[in-house]
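> 3D, please:
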Amino acid sequence: MPPKAPLHWGLLPPAFLLPSSTRSLLPLLQQNAAQISRPSVPYTSVRSIKSTNTPRPDRFAHKPSKPALNSTSTAALERKAHSTPLRTGLIALKRGMTGMYDPATGKRTACTVLQLDRNVVVAHKTRAKNGYFAVQIGAGQREARNVTKPMLGHFAAAQVSPKRWVAEFKVKDEAGLSVRVGESVGANWFTQGQWVDVWAISRGMGFAGGMKRHGFSGQPASHGQSLMHRGMGSAGGSQGSGSRVLPGKRMAGNMGNESVTVKNLKILQVDEENGIVVVTGAVPGPKNQVIKLQDALGKPWPKGPMSVAELQSAVGALETPSGTEAAASAVA
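Presented below is the predicted three-dimensional model:
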């Protein structure tokens, strides 16, 4: 197909193509056209196909109607703000399980007893220095001769005795750092009826088969099956699948001894004097297992204290005569 002649839209057609009524206006049109600056290169039309498909949304956008996610650390903290607790958690020890009866309904509820052992704030992590807000809690006690020199210097800077366990608890903003370094936090940091999340290392059960480890149903128990009742079956295909075991295949192996999170446990009882917190249900790990306890992410934030000063003022209000009478009337 021969190339199409360029169309010069800014030029006038020849005079013989114009009607007689318009030819008298040619001098005026030429005068106006001379005043208009013409481009040095004449315009050439480009023939193309107009697409009817709508453009695809950015694959980095969380939702198609919203802009792409920002990759800065500040934007990442803003995205996690709604699911970051407002205040720090504490370190506890699992003492065992028991049952508690509800006096109103008479129903027995299985519960776990957790004990807090000398929880002290060791350090603060700030956004400017560390990139996030967190409170470092130390618990227990350890002799100085059994602590490394770097950790001895870390405890000495906070002016606290050497601790046996140290853990960090992220908080949403600077308001979560209201608990100052060196302050001790007890069991009354949590209130009866609130919800908490628990992190711990589960019991190690050694090498286990597929049925125990992953809950397989096993092979049929009859109809010619021989010595394969608890077998896991095929581990992979032959030529069609590359003659290999695909990654992530659930097989026999080491069971337990891994980090487990249990969400939304309700606190049934708090004993500040003995450092006891009783929660519903089971908690990962054997007895004397170290437990991390913090406000639940899937429940409304509790109206608990944000600092030790608020904690002491609340306790002082209850110890006054009027507060004691109010508490007795509430119990009655």
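> CA only for contacts and neighbour counts going forward, please
Will do.
> Show the contacting residues for residue 139.
The neighbours of residue 139, taking C-alpha atoms under 8 Å, 6 or more residues apart in numbering as the test, are 91, 116, 117, 118, 119, 120, 163, 164, 165, 166.
> what about the strands in the stretch 101-250 of the chain?
108-116, 119-125, 134-139, 165-170, 184-185, 195-201, 204-208 (DSSP state E, counting those that start in this stretch).
> Arrange those in TSV, one row each, with distance to residue 95 as further columns.
Putting the strands of the stretch 101-250 of the chain into TSV (distance: least, C-alpha to C-alpha, whole Å) gives the following:
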stretch	distance to residue 95
strand 108-116	6
strand 119-125	17
strand 134-139	16
strand 165-170	17
strand 184-185	19
strand 195-201	13
strand 204-208	18
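> for these, which one sits closest to residue 263?
Of all the strands of the stretch 101-250 of the chain, it is strand 195-201 that lies closest to residue 263, at 4.5 Å by C-alpha to C-alpha.
> Now restrict the contacts of residue 139 to buried residues only.
Those of the contacts of residue 139 that meet the buried threshold are 91, 116, 117, 118, 119, 120, 163, 166, by 16 or more other C-alpha atoms under 10 Å.
> Quickly note the distance from residue 86 to residue 99.
From residue 86 over to residue 99 the distance is 31 Å, taken as C-alpha to C-alpha, to the nearest Å.
> Neighbour count: those two, which is higher?
residue 86 (22 against 15; other C-alpha atoms under 10 Å).
> ok, of the buried ones among the contacts of residue 139, which one's closest to residue 293?
Residue 293 has its nearest neighbour among the buried ones among the contacts of residue 139 in residue 91, at 6.2 Å by C-alpha to C-alpha.
> show me what contacts that closest one?
Going by C-alpha under 8 Å, 6+ apart, residue 91 touches 116, 117, 119, 137, 138, 139, 167, 290, 291, 292, 293.
> run this one through as well so I can compare:
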Amino acid sequence: MFIIKRTITMTLGIFGRKVGMTHVFDESGTSIPVTIVKAPDCRISQIKSLEKDGYNSIQLAYDEASPKQVTKAVRGHLSKSGDKIFRSFGEVRVGKIEEYKLGDLITVDDFSVGQKIKVTGTSIGKGFSGNQKRHNFSRGPMTHGSKNHRLPGSIGAGSTPGRVYPGKKMAGQLGNTKNTISTSEVIYIDNNDKILVLRGSLPGKKNNLLKILPKKF
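The predicted model follows:
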């Protein structure tokens, strides 16, 4: 049983990987669907400024690795921010860069229970799908001699304009797109195992990379 306490923090953001889903109960006994995310420490590896790079941004290094698993260029880049080696990098846009320092660690301790967050990830790819499944279209009649059950139907507008407009909703690849869930929040934090328990379902399958940012971003 987890009790949600709402607080406000100045968390930068963190990268983590989806472990799976389960459910927990709040103090009233209501079941809450949650997603478990493994979020090891991230390190600030570069600070980009408006004067030098054209925009203010913080580069975060994540996915700790051994020196043999990265190139010499990556090792040289990371040597400016600390002694740990990371294999992956991501950016978080910020308004002011003065409050951040090169080499600082971002951990799950920077979040708080009840904090509103938004999570970005790649959804599960489901291959080629028809109109009904891909766009939630209605099917045609199933009786009275109808042969139009799951057909797309007419896609044009006659001789005028005499073509199909770009962006027409038709059959095609479903999923495997970048999605952002902006209604999640932190339900529980495990500081020892670097675990975040977040409300609701999040994009992707097991081990999918997720970018977790506080709602203020």
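> Need the TM-score from the superposition.
Overlay of the two chains. TM-score (TM-score structural alignment, normalised by the length of structure 2): 0.89; 209 aligned residues with a C-alpha RMSD of 1.9 Å.
> circling back to that earlier point, of all the buried ones among the contacts of residue 139 of structure 1, which comes closest to residue 233 of structure 1?
Nearest member of these to residue 233 of structure 1, counting by C-alpha to C-alpha, is residue 91, at 43.0 Å.
> and that closest one, what element?
Here residue 91 of structure 1 sits within strand 90-101, counting by DSSP states H and E.
> could the buried ones among the contacts of residue 139 of structure 1 go into TSV alongside distance to residue 73 of structure 1?
As requested, those are arranged in TSV below (distance: C-alpha to C-alpha, whole Å):
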residue	distance to residue 73 of structure 1
91	28
116	34
117	35
118	34
119	31
120	29
163	32
166	26
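> just curious, which of the residues you listed is nearest to residue 228 of structure 1?
After measuring those against residue 228 of structure 1 - C-alpha to C-alpha - the closest member comes out as residue 91, at 45.7 Å.
> Which residue in structure 2 aligns with that closest one?
In structure 2, residue 91 of structure 1 lines up with residue 15, judged by TM-score structural alignment.
> So that match versus residue 178 of structure 2, what's the distance?
From residue 15 of structure 2 to residue 178 of structure 2 the distance is 15 Å (C-alpha to C-alpha).
> Quick check: the lengthiest helix in structure 2 compared with structure 1, mean distance?
Ranked by residue count and defined by DSSP state H, the top helix of structure 2 is helix 72-78. By mean C-alpha distance after the TM-score superposition for structure 1, the fitted helix 72-78 of structure 2 averages 2.6 Å away from its aligned residues in structure 1.
> In contact with the residue lying closest to residue 89 of structure 1 once chain neighbours are set aside, which residues?
For residue 89 of structure 1, ignoring the flanking residues on the chain, the nearest one in space by C-alpha to C-alpha, 6 or more residues apart in numbering is residue 294 at 4.1 Å. If a contact means C-alpha under 8 Å, 6+ apart, then residue 294 of structure 1 has 85, 88, 89, 90, 169, 196, 197, 198 as its contacts.
> so which of the contacts of residue 139 of structure 1 persist in structure 2?
Among those, the ones still in contact in structure 2 (both residues aligned by TM-score structural alignment, their matches' C-alpha atoms under 8 Å) are 91, 117, 118, 119, 120, 163, 164, 165, 166.
> shouldn't residue 173 of structure 1 be in contact with residue 135?
No. With contact taken as C-alpha atoms under 8 Å, residue 173 of structure 1 and residue 135 are classed as non-touching, separated by 10.9 Å.
> Would you mind telling me which of these two has the busier surroundings?
Using other C-alpha under 10 Å as the criterion, residue 173 of structure 1 and residue 135 rank with residue 135 on top: 26 against 18.
> Please tell me how far the alignment partner in structure 2 of that one sits from residue 45 of structure 2.
Aligned by TM-score structural alignment, residue 135 of structure 1 pairs with residue 58 of structure 2. Distance, residue 58 of structure 2 to residue 45 of structure 2, using C-alpha to C-alpha: 8 Å.
> cool, residue 14 of structure 2 as well?
Remark: distance between residue 14 of structure 2 and residue 45 of structure 2 (C-alpha to C-alpha) = 13 Å.
> Now list whatever residues contact both of the two.
Common contacts of residue 14 of structure 2 and residue 45 (C-alpha under 8 Å, 6+ apart): residue 60.
> For residue 73 of structure 1, list the residues it contacts.
Shown in contact with residue 73 of structure 1 (C-alpha under 8 Å, 6+ apart): residue 131.
> how about residue 216 of structure 1, what's its match in structure 2?
In structure 2, the residue matched to residue 216 of structure 1 (TM-score structural alignment) is residue 137.
> Once you drop chain neighbours, what's closest to that match?
Spatial nearest neighbour of residue 137 of structure 2, excluding adjacent residues (C-alpha to C-alpha, 6+ apart): residue 131 at 6.2 Å.
> for residue 180 of structure 2, same thing?
Leaving aside its chain neighbours, residue 180 of structure 2 sits nearest to residue 120 (4.2 Å; criterion: C-alpha to C-alpha, 6+ apart).
> Am I right that residue 198 of structure 2 sits in a strand?
Yes. Under DSSP: H, G, I helix; E, B strand; the rest coil, residue 198 of structure 2 sits within a strand.
> Give the aligned equivalent of it in structure 1.
Under TM-score structural alignment, residue 198 of structure 2 pairs with residue 279 in structure 1.
> Residue 109 is in contact with its match, correct?
No. The pair residue 279 of structure 1 / residue 109 is not scored as a contact, 9.9 Å apart, by C-alpha under 8 Å.
> More neighbours: which of these two?
With neighbours defined as other C-alpha under 10 Å, residue 279 of structure 1 and residue 109 compare such that residue 279 has more, 27 against 14.
> contacting residues for the more buried one?
Residue 279 of structure 1 makes contacts with 111, 112, 113, 114, 265, 266, 267, 268, 269, as judged by C-alpha under 8 Å, 6+ apart.
> Closest to residue 21 of structure 1 out of the residues you listed?
Comparing the contacts of residue 279 of structure 1 against residue 21 of structure 1 with C-alpha to C-alpha picks out residue 265 as the nearest, at 93.5 Å.
> what residue of structure 2 matches up with the closest one?
Residue 265 of structure 1 maps onto residue 184 in structure 2, by TM-score structural alignment.
> Tell me the secondary structure of its match, please.
strand.
> Spatially central, which residue of structure 2 would that be?
residue 120 (1.9 Å; C-alpha atoms, centre = their mean).
> Cheers, nothing more for now.
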